[in-house]
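Novice: Task: produce atomic coordinates for the following.
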Amino acid sequence: MAEVLGRSKLVLPWKGRRSVPPSSKRSPSLVAYRRSSSASPCSRPLRSSSLMKSGFYGERLAWGERIREEPVKERVDGLCVKMALCIGKGLKWWEKGVQPNMKEIQSAQDLVDSLVNGGNKLIIVDFFSPGCGGCKALHPKICQFAEMNPEILFLQVNYEEHKSMCYSLNVHVLPFFRFYHGAQGRLCSFSCTNATIKKFKDALAKHSTVRCSLGPAKGLEESELMALASNKDLSFRYTVKSMPVEQLSPVNPQEFIVPASRVSKSKESESKVLVR
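Specialist: Below is the predicted model of the structure:
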């Protein structure tokens, strides 16, 4: 009886599952795979013994050489990429909503060059601090003004990164704004918050009109440039512009001769004042 069973290789039930005779492990066995046209075969086959442990949840099976599991791997790679993008560094509040006509100042030389190269544009310098609640609340409205007025240049100065420069420019209150225009230089300067935004609106309506200024852009005052140059913490150099000496016309010395009568009268008046 035992020999007959060995020759016929019958499958006997064991614990409710089908078992494979030991002799079948030596011979190549069939493998199962999902039908998928877009996937490439996997490198490791799945034997029939492991097939009983893996569930396909009712999907159609086909018998072949290898399992097509590449789509699952692609989905995992895509998920990793999305997770990496989500975990990326977020923008800071003063970097959100920034318009193309808004620029963050990097140094004192950058501020001077931006004002000089602005030409005939209206330039608004915005002094802010990352830890200032009023600056954070006012920032979205400043971005809206910049979007509605693309011809105006907005310069942002971070107070925490440029404290020494702000001290030289006499900026001690935040948020603080200064308006510059061409050869006229600085037009106005003031501090306002979200509650007093009317100051900014009035100054913007007053100075945003089209103007033609003759000559190059003035930028900072000479006293401010000298203060920046004398600041040891800043790598800024400024040379005082020499003013040309005007040629005076020859003066007639007789024009400056005072008559003696006038001199005596002036002395008498001075003595009278002293006596009183």
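
Novice: Could you use CA atoms for every contact and neighbour count after this?
Specialist: Noted.

Novice: SS state for residue 204?
Specialist: helix (DSSP: H, G, I helix; E, B strand; the rest coil).

Novice: Show me where the stretch 151-276 of the chain has its helices.
Specialist: Secondary structure of the stretch 151-276 of the chain (DSSP state H, counting those that start in this stretch): helices at 163-168, 198-207, 222-230, 260-275.

Novice: CSV please, covering these and showing distance to residue 114.
Specialist: Listed next are the helices of the stretch 151-276 of the chain as CSV, based on distance: least, CA to CA, whole Å:
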stretch, distance to residue 114
helix 163-168, 15
helix 198-207, 19
helix 222-230, 14
helix 260-275, 58
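
Novice: can I get these in CSV with mean neighbour count and distance to residue 18?
Specialist: Shown next, in CSV, are the helices of the stretch 151-276 of the chain (neighbours: other CA atoms under 10 Å; distance: least, CA to CA, whole Å):
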stretch, mean neighbour count, distance to residue 18
helix 163-168, 17, 80
helix 198-207, 13, 83
helix 222-230, 17, 88
helix 260-275, 9, 135
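
Novice: Residue 76: which of these is closest?
Specialist: helix 163-168 (48.4 Å; CA to CA).

Novice: Before we compare anything, build this one as well:
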Amino acid sequence: MAEVLSKTSLLPSWHHHQYHQNNQSSISVFPKSCNYNKSRSFSCSLKLSPEISSPSLSTTSDFHGKNIAFQATSITSSQPHASSAVNSQQSGRRIGKALKWWEKGNQPNMKEVVSAEDLVESLSNAGDKLVIVDFFSPGCGGCKALHPKICQLAEMTPDVQFLQVNYEEHKSMCYSLNVHVLPFFRFYRGAHGRLCSFSCTNATIKKFRDALAKHKPERCSLGPTKGLEEKELLALATNKDLSFTYTPKPTEDVPAKEEVIVAEETPPRLPLPSATSKSAQVVTAWR
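Specialist: The predicted model follows:
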């Protein structure tokens, strides 16, 4: 009797399924026939709906070895653009990252130096191009006030290379280069090496403009690019805080010039008067 009740309990589920068939149910099962025989056993056969499409998930039921197919349904989000919104927010955080004041307004011809070797190579590879080394500090108020004008001048002179040296990150290197005041600038060009060096502020920007106008015109320098001076390179190489090596260039032996000593002619000396002649003159004058 318990088996009969378990079988008959499926009938309400069939009607419930037919009621929700229009609501896109994931299971389509229709009764074919139900028989109650004299042996008091209840048997049913099931007919599967042909509307079930693959891929489908099938399980084996106990209804005479028939298979019931369950249609795999996909759950769609009520917000189709949720993932794109999250990606845009993440990218917005990266794009909206606040720039530091010495990074604002930088031009393509402005480069921040990362090491002593980078500074030496940048000067050596510049050729005849004018290079301006800008020493600054993030905590320097004068450097911060002057930075926008330096960026404007860099935009007006794209053929000039600007190198930025952060004093706080390269204190030991600046000490070896004898930089002790900020903001500080040094001009380099070709075989001439260092042209000038000075410190200026927003109030004395004319000093920078005058130096730029003086050394900006194109010119050709004879010989290889000099860059830093020999004593500066040696100071960087002997600094234990820096990983910089430098081999001094061999000096050429210059033959010593032969000194020719010319004997100076001494003027002839006049003969000294003798004592007898003096006494004779004195006597003559007395007489």
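
Novice: Of all the helices of the stretch 151-276 of the first structure, which one comes closest to residue 138 of the first structure?
Specialist: helix 198-207 (10.8 Å).

Novice: which stretches of the second structure form strands?
Specialist: 29-36, 42-48, 56-60, 67-71, 110-112, 130-136, 161-166, 184-189, 193-199 (DSSP state E).

Novice: and residue 102 of the first structure, which of the helices of the stretch 151-276 of the first structure is closest to it?
Specialist: Per CA to CA, nearest to residue 102 of the first structure of these: helix 198-207, 15.6 Å.

Novice: what does residue 170 of the second structure align to in the first structure?
Specialist: The equivalent of residue 170 of the second structure in the first structure is residue 162 (alignment by TM-score structural alignment).

Novice: Who are the contact partners of its match?
Specialist: If a contact means CA atoms under 8 Å, 6 or more residues apart in numbering, then residue 162 of the first structure has residue 107 as its contacts.

Novice: Point me to the helix or strand that includes residue 7 of the first structure.
Specialist: helix 2-8 (DSSP states H and E).

Novice: heading toward the C-terminus, what's the first helix or strand past that helix?
Specialist: Counting by DSSP H and E, what follows helix 2-8 of the first structure is strand 13-14.

Novice: Which stretch of the second structure is that following strand matched to in the alignment?
Specialist: Going by TM-score structural alignment: strand 13-14 of the first structure matches no residues.

Novice: Going by contacts, tell me the helices and strands next to that strand.
Specialist: Applying 3 or more CA pairs under 8 Å, 6 or more residues apart in numbering; DSSP states H and E, we find strand 13-14 of the first structure packed against no helix or strand.

Novice: Who are the packing partners of the helix or strand just after that strand?
Specialist: Counting by DSSP H and E, the next helix or strand C-terminal to strand 13-14 of the first structure is strand 17-18. The helices and strands touching strand 17-18 of the first structure, judged by 3+ CA pairs under 8 Å, 6+ apart, number zero.

Novice: Report the distance from strand 17-18 of the first structure to the chain centre.
Specialist: Centroid displacement of strand 17-18 of the first structure relative to its chain, using CA atoms, centre = their mean, to the nearest Å, is 65 Å.

Novice: Please apply the same query to stretch 135-143 of the first structure.
Specialist: For stretch 135-143 of the first structure, the distance to the chain centre is 14 Å (CA atoms, centre = their mean).

Novice: average gap between that stretch and the second structure?
Specialist: With mean CA distance after the TM-score superposition for the first structure, stretch 135-143 of the first structure departs from the second structure by a mean of 1.7 Å once superposed.

Novice: according to the alignment, that stretch goes to what range in the second structure?
Specialist: Using TM-score structural alignment, stretch 135-143 of the first structure pairs with 143-151 in the second structure.

Novice: Aligned to residue 84 of the first structure, what sits in the second structure?
Specialist: Residue 84 of the first structure maps onto residue 90 in the second structure, by TM-score structural alignment.

Novice: Its match - how many residues pack around it?
Specialist: 12 (other CA atoms under 10 Å).

Novice: for the one 5 residues further on, same thing?
Specialist: Residues lying near residue 95 of the second structure (other CA under 10 Å) number 9.

Novice: quick one: it from residue 89 of the second structure, how far?
Specialist: Distance of residue 95 of the second structure to residue 89 of the second structure, given as CA to CA, to the nearest Å: 10 Å.

Novice: what does residue 79 of the second structure give?
Specialist: 16 Å.

Novice: Can you pick out the residue with more neighbours from these two?
Specialist: residue 89 (12 against 8).

Novice: residues contacting the alignment partner in the second structure of residue 176 of the first structure?
Specialist: Aligned against the second structure by TM-score structural alignment, residue 176 of the first structure finds its counterpart in residue 184. Taking CA under 8 Å, 6+ apart as the contact definition, residue 184 of the second structure lies against 134, 135, 136, 197, 198, 199, 200.

Novice: So the second one sits against residue 162, correct?
Specialist: No - under the criterion of CA atoms under 8 Å, residue 135 of the second structure lies out of contact with residue 162, with a separation of 10.6 Å.

Novice: Who has more neighbours out of those two?
Specialist: Comparing residue 135 of the second structure with residue 162 by other CA under 10 Å, the one with more neighbours is residue 162, at 25 against 22.

Novice: What are the buried residues along stretch 253-266 of the second structure?
Specialist: The neighbour-count criterion (16 or more other CA atoms under 10 Å) identifies no buried residues in stretch 253-266 of the second structure.

Novice: ah, wrong one, I meant stretch 17-24 of the first structure
Specialist: So for stretch 17-24 of the first structure, nothing qualifies as buried (16+ other CA under 10 Å).
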